[in-house]
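>>> sequence and predicted model, in that order:
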Amino acid sequence: MANSKILFVTSEAYPLIKTGGLGDVAGSLPVALKAQRNDVRVIMPAYRDAMRKAEKLGFVSFQIDGVPDTVRLLEGRLPGTSVKLLLVDSPAHFDRPGGPYCDPDGHDWADNAERFATFCRVVTAVALNKAALDWQPDVVHCNDWQSGLVPALLAPHPNRPATIFTIHNLAYHGFFDSSKFQSLNLPHYLWGMQGLEFHGGLSFIKGGLIFADMISTVSPTYAEEIRTPHFGHGLDGLLNHRADRLQGILNGIDYKQWNPAND
């Protein structure tokens, strides 16, 4: 897939910040896609650590459709690469100590729903060329629950990019109390069993599983496992319903980072 414009959406990316396998993938797959002559841009939250480590960072947009004017976009480079990096700078949500999802004591941030809803709204604006960047991707590649609202928010737009949603760990749903649906001011069409409702609560990951054009996982085996009750975490029925759109693709290896000759 050469000469495509790809927006790679992630909540972490090595070496900026990493908690697990998603960070490794987000730090290497965009580099590999760019090497195949694609125009790839990685977008992630402007965490404090990410701001410190990003290269050639500067402001690119203060005019982002659908978000407060306190939110802005920064542009730089993934360290050690030529891949463009977009950071969603919302200090109230991301400029804080601790990890991307938890506070320094290891507890989930109480405002995670608000944090990643804001992130997803900015991603949606970029995907629709409504962030004053004069650039619209052909494909938006979302990863895990933190970006699950993006395919859902893009769904009703006739000129939207294609969307793919990758499941790295289905155990994490991004599950919140149903009251968050209204407080986040999400579109009414997204509520219900055919939307983001899950056992009476709000599930971010369902946005990706229901509304993405394609779904992928980290291996063919995992794609089969998550369609069973044992590994499906209550979503196996939905994944079986969308089995024709589900593909397991084995994660590759970054030989520069994981080279036995240098370990």
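Received the coordinates, thanks. Residues are numbered from 1 along each chain as shown.
>>> drop to CA atoms for contacts and neighbour counts, all remaining ones
Noted.
>>> what helix or strand is residue 247 on?
Residue 247 belongs to strand 246-248 when assigned by DSSP states H and E.
>>> neighbouring contacts of that strand?
Contacts to strand 246-248, defined as Cα atoms under 8 Å, 6 or more residues apart in numbering, come from residues 214, 215, 216, 217, 218, 219, 220, 221, 222, 223, 239.
>>> can you report how many residues lie near the third one?
Spelled out, that is residue 216. 21 (other Cα atoms under 10 Å).
>>> just checking, what packs against the helix or strand hosting it?
Using DSSP H and E, residue 216 falls within strand 214-217. Helices and strands touching strand 214-217, by 3 or more Cα pairs under 8 Å, 6 or more residues apart in numbering; DSSP states H and E, are strand 162-167, strand 246-248.
>>> buried residues, the first one. List them.
It refers to strand 162-167. 162, 163, 164, 165, 166, 167 (16 or more other Cα atoms under 10 Å).
>>> let me see the ranges of the helices in this structure.
Ranges of helices within the chain are 21-35, 48-53, 91-94, 112-127, 149-154, 179-183, 204-211, 220-225, 229-232, 236-241, based on DSSP state H.
>>> quick revisit: export the helices and strands packed on strand 214-217 to CSV and tack on distance to residue 14?
Shown next, in CSV, are those (distance: least, Cα to Cα, whole Å):
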stretch, distance to residue 14
strand 162-167, 17
strand 246-248, 23
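>>> to residue 260, which of the ones you listed lies closest?
strand 246-248 (26.6 Å; Cα to Cα).
>>> returning to what we had before: for residue 122, state which of the buried residues of strand 162-167 is nearest.
When the buried residues of strand 162-167 are ranked by distance to residue 122 (Cα to Cα), residue 163 comes first, at 15.5 Å.
>>> sorry, back to before: closest one of the buried residues of strand 162-167 to residue 255?
Taking Cα to Cα as the measure, residue 255 sits nearest to residue 166 out of those, at 22.1 Å.
>>> check contacts around the closest one.
The contact partners of residue 166, by Cα under 8 Å, 6+ apart, come to 141, 142, 143, 144, 215, 216, 217, 218.
>>> can you put those in a markdown table and add distance to residue 190?
Below are the contacts of residue 166 laid out as a markdown table (distance: Cα to Cα, whole Å):
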| residue | distance to residue 190 |
| --- | --- |
| 141 | 20 |
| 142 | 18 |
| 143 | 19 |
| 144 | 18 |
| 215 | 19 |
| 216 | 22 |
| 217 | 24 |
| 218 | 27 |
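>>> alongside the first one, take a look at this:
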Amino acid sequence: MKILFVCSEAYPLIKTGGLGDVGGALPRALQKRGSQVRLLLPAYGAVMANAKESGVKLLLEFECDGVPLKLWQTRLPGSRVTTWLVDAPEFSARDGGPYTDSNGVDWHDNAWRFYLFSRVAEKISTGELPVDFVPDITHCNDWQTGLVPALLSRHKNKPATVFTIHNLAYGGIFNYDTFAALKLPDAWWHHEKLEFWGNFSYLKAGIVFADAVTTVSPSYAEEIQTPQFGHGLEGLLTHRKANLSGIVNGIDCQVWNPGSDSHLPCKYTRRSLKRRVENKRALQAEKNLPVNANIPMFGFVGRLVEQKGVSLILEVMQPLLAAGECQLVAVGTGQREFEQGLLKLQDQYPEAVAVTIGYSEQLSHWVEAGCDMFLMPSLFEPCGLNQMYSQRYGAVPICHYVGGLRDTVVNFCKSQLEAYTNGNLSLEQVDETGFLFRKPTPTALTECINRALACYQQPELWRKLQLNGMHKDFSWQHSCEGYMELYQGLLEG
């Protein structure tokens, strides 16, 4: 099976979030299953710099919509996945991020940049470019590639198309003038096509035109068909229900492995779980917190945005910290109000709170290995990866019962805690891995944290919860099997 995997980021070449993790891991997993995979990425300046370390060669030069383009070939570092980089000056000749400038403002020509990228994907998919690879499946991801299935719908001989929604909140929405400037077919300016409440949406294009639409967890696939989570697309997604499915993301179990993780001061496994506490002590020392192996430490790593429930964390942690009952280590960047809120907590409780504004891969691993409980009270979460990382690292997750969090964390509830405390539940009967709360409110999160703290005070029970999480298989193998079945069904259908 030949698969063209079209994505706007892929770790370790470029990453801004979970999409980058998937873009780097799923193509590798598919190739290991015997598929021929080509990963197609924009040739951002940072990508070209990273690619040169593993070798890059010019594959061809061509013109698309009057624009001279180059296609470079490299390999995804640490893999055998052939990676093609679409080089337009709008990608390669800029500093800043993939979607925003150095001030965090969206590039003014994002619509044009990703239109060009989509056109190259179209040309490869239909055999118009001499690259000796015509895919059976073209798999597109998020709004940046949403035009690809639409463009391919105009061709009689085309591969089957899959469009994966990683986060419905980002729609790639632009105005009519942009639609007209891209010279898209007039018929597409229609509420059953690309038109979206007076604008048009790249994401909607993918949903409308792809042969199959997937998202990154079964629960999220259900949720986005409701007004609460549908962002105005719930009607269309319900209409496409027969072609919509949810496949939980995997994690890279080589990168995220506490037994071999070079980012950690002290490596450990399930069999040497006692060694884990050395990472906590080292993290406390690194962050100038009192070194105390017994005080419960909460961890947070993520984008500091409303979606991640940061306002809940700020409100709930205040009384806990004031009582001297815990420590908090947080790593992230995002909205200024949340950055300032965390820094204010740090100023108020300098011996209990350590905040790092920014992203650090090393510190992200270290927090997972050092904290006792990982906070993930997201208001919505298509899949989430950190709750899987935390379980693999023996950090017990505290999560909102939503999306991929409810699909990957097994809740240890209040009645079970009471039964265990009263001697009516044995350790052998405990197969849960974390704590979930139903409503995204401070009261519900506080109750959930108190439940976790009560379990933390019972070392044998806590160790069992840790080991349960560490035993779970979150590898890409399961996810890959789901995608392979989907692809096969499209080709046979």
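Nice, I can see it. Please read all numbers here as calculations on a predicted model, not as lab measurements.
>>> now the TM-score, please.
Overlay of the two chains. TM-score (TM-score structural alignment, normalised by the length of structure 1): 0.96; 259 aligned residues with a Cα RMSD of 1.1 Å.
>>> I'd like the helices of structure 1 written out as TSV, with distance to residue 198 of structure 1 and mean neighbour count added.
Below are those laid out as TSV (distance: least, Cα to Cα, whole Å; neighbours: other Cα atoms under 10 Å):
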stretch	distance to residue 198 of structure 1	mean neighbour count
helix 21-35	24	20
helix 48-53	32	17
helix 91-94	25	17
helix 112-127	15	23
helix 149-154	14	26
helix 179-183	12	14
helix 204-211	8	26
helix 220-225	20	17
helix 229-232	13	14
helix 236-241	11	16
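>>> will you turn those helices into JSON lines that also has distance to residue 9 of structure 1?
Converted to JSON lines, these look like this (distance: least, Cα to Cα, whole Å):
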{"stretch": "helix 21-35", "distance to residue 9 of structure 1": "8"}
{"stretch": "helix 48-53", "distance to residue 9 of structure 1": "15"}
{"stretch": "helix 91-94", "distance to residue 9 of structure 1": "16"}
{"stretch": "helix 112-127", "distance to residue 9 of structure 1": "8"}
{"stretch": "helix 149-154", "distance to residue 9 of structure 1": "9"}
{"stretch": "helix 179-183", "distance to residue 9 of structure 1": "22"}
{"stretch": "helix 204-211", "distance to residue 9 of structure 1": "12"}
{"stretch": "helix 220-225", "distance to residue 9 of structure 1": "21"}
{"stretch": "helix 229-232", "distance to residue 9 of structure 1": "23"}
{"stretch": "helix 236-241", "distance to residue 9 of structure 1": "21"}
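>>> between these, which one is closest to residue 82 of structure 1.
Ranking these by their distance to residue 82 of structure 1 (criterion: Cα to Cα) puts helix 21-35 first, at 7.9 Å.
>>> next, count neighbours for the alignment partner in structure 1 of residue 253 of structure 2.
Aligning on TM-score structural alignment places residue 253 of structure 2 opposite residue 255 in structure 1. Residues within reach of residue 255 of structure 1, counting by other Cα under 10 Å, total 10.
>>> likewise for residue 109 of structure 2?
Neighbour count for residue 109 of structure 2, taken as other Cα under 10 Å: 12.
>>> to which residue of structure 1 is it aligned?
With TM-score structural alignment as the criterion, residue 109 of structure 2 pairs with residue 111.
>>> roughly how far does the nearest residue to its match once chain neighbours are set aside sit from residue 55 of structure 1?
Once flanking residues are discounted, residue 111 of structure 1 sits nearest to residue 93: 8.0 Å by Cα to Cα, 6 or more residues apart in numbering. Distance check for residue 93 of structure 1 against residue 55 of structure 1: by Cα to Cα, to the nearest Å, it reads 22 Å.
>>> which parts of the stretch 201-350 of structure 2 are strands?
With DSSP state E, counting those that start in this stretch, the ranges of strands along the stretch 201-350 of structure 2 come out as 212-215, 244-246, 297-301, 327-332.
>>> and the first one, which stretch of structure 1?
Spelled out, it's strand 212-215 of structure 2. Counting by TM-score structural alignment, strand 212-215 of structure 2 corresponds to residues 214-217.
>>> over to the last one?
Structural correspondence for strand 327-332 of structure 2: none found in structure 1, per TM-score structural alignment.
>>> ok and that strand relative to strand 297-301, angle-wise?
Here the directions of strand 327-332 of structure 2 and strand 297-301 differ by 10 degrees (axes from the mean of the first three to the mean of the last three Cα atoms, to 10 degrees).
>>> what does residue 98 of structure 2 correspond to in structure 1?
Using TM-score structural alignment as the criterion, the counterpart of residue 98 of structure 2 in structure 1 is residue 100.
>>> contacting residues for residue 6 of structure 1?
Contact analysis of residue 6 of structure 1 by Cα under 8 Å, 6+ apart lists 38, 39, 40, 41, 137, 138, 139, 140, 141.
>>> now these: which count as buried?
Neighbour-count burial (16+ other Cα under 10 Å) applied to the contacts of residue 6 of structure 1 gives 38, 39, 40, 41, 137, 138, 139, 140, 141.
>>> map the fifth one across to structure 2 for me.
Same thing as residue 137 of structure 1. Alignment note (TM-score structural alignment): residue 137 of structure 1 maps to residue 135 of structure 2.
>>> contact partners for the spatially closest residue to that match that is not a sequence neighbour?
Counting by Cα to Cα, 6+ apart, residue 135 of structure 2 lies nearest to residue 2, which is 4.7 Å off, once chain neighbours are set aside. Listed by Cα under 8 Å, 6+ apart, the contact partners of residue 2 of structure 2 are 35, 36, 37, 133, 134, 135, 136, 137.
>>> make a markdown table out of the strands of the stretch 201-350 of structure 2 and add distance to residue 155 of structure 2.
Below are the strands of the stretch 201-350 of structure 2 laid out as a markdown table (distance: least, Cα to Cα, whole Å):
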| stretch | distance to residue 155 of structure 2 |
| --- | --- |
| strand 212-215 | 17 |
| strand 244-246 | 23 |
| strand 297-301 | 44 |
| strand 327-332 | 44 |
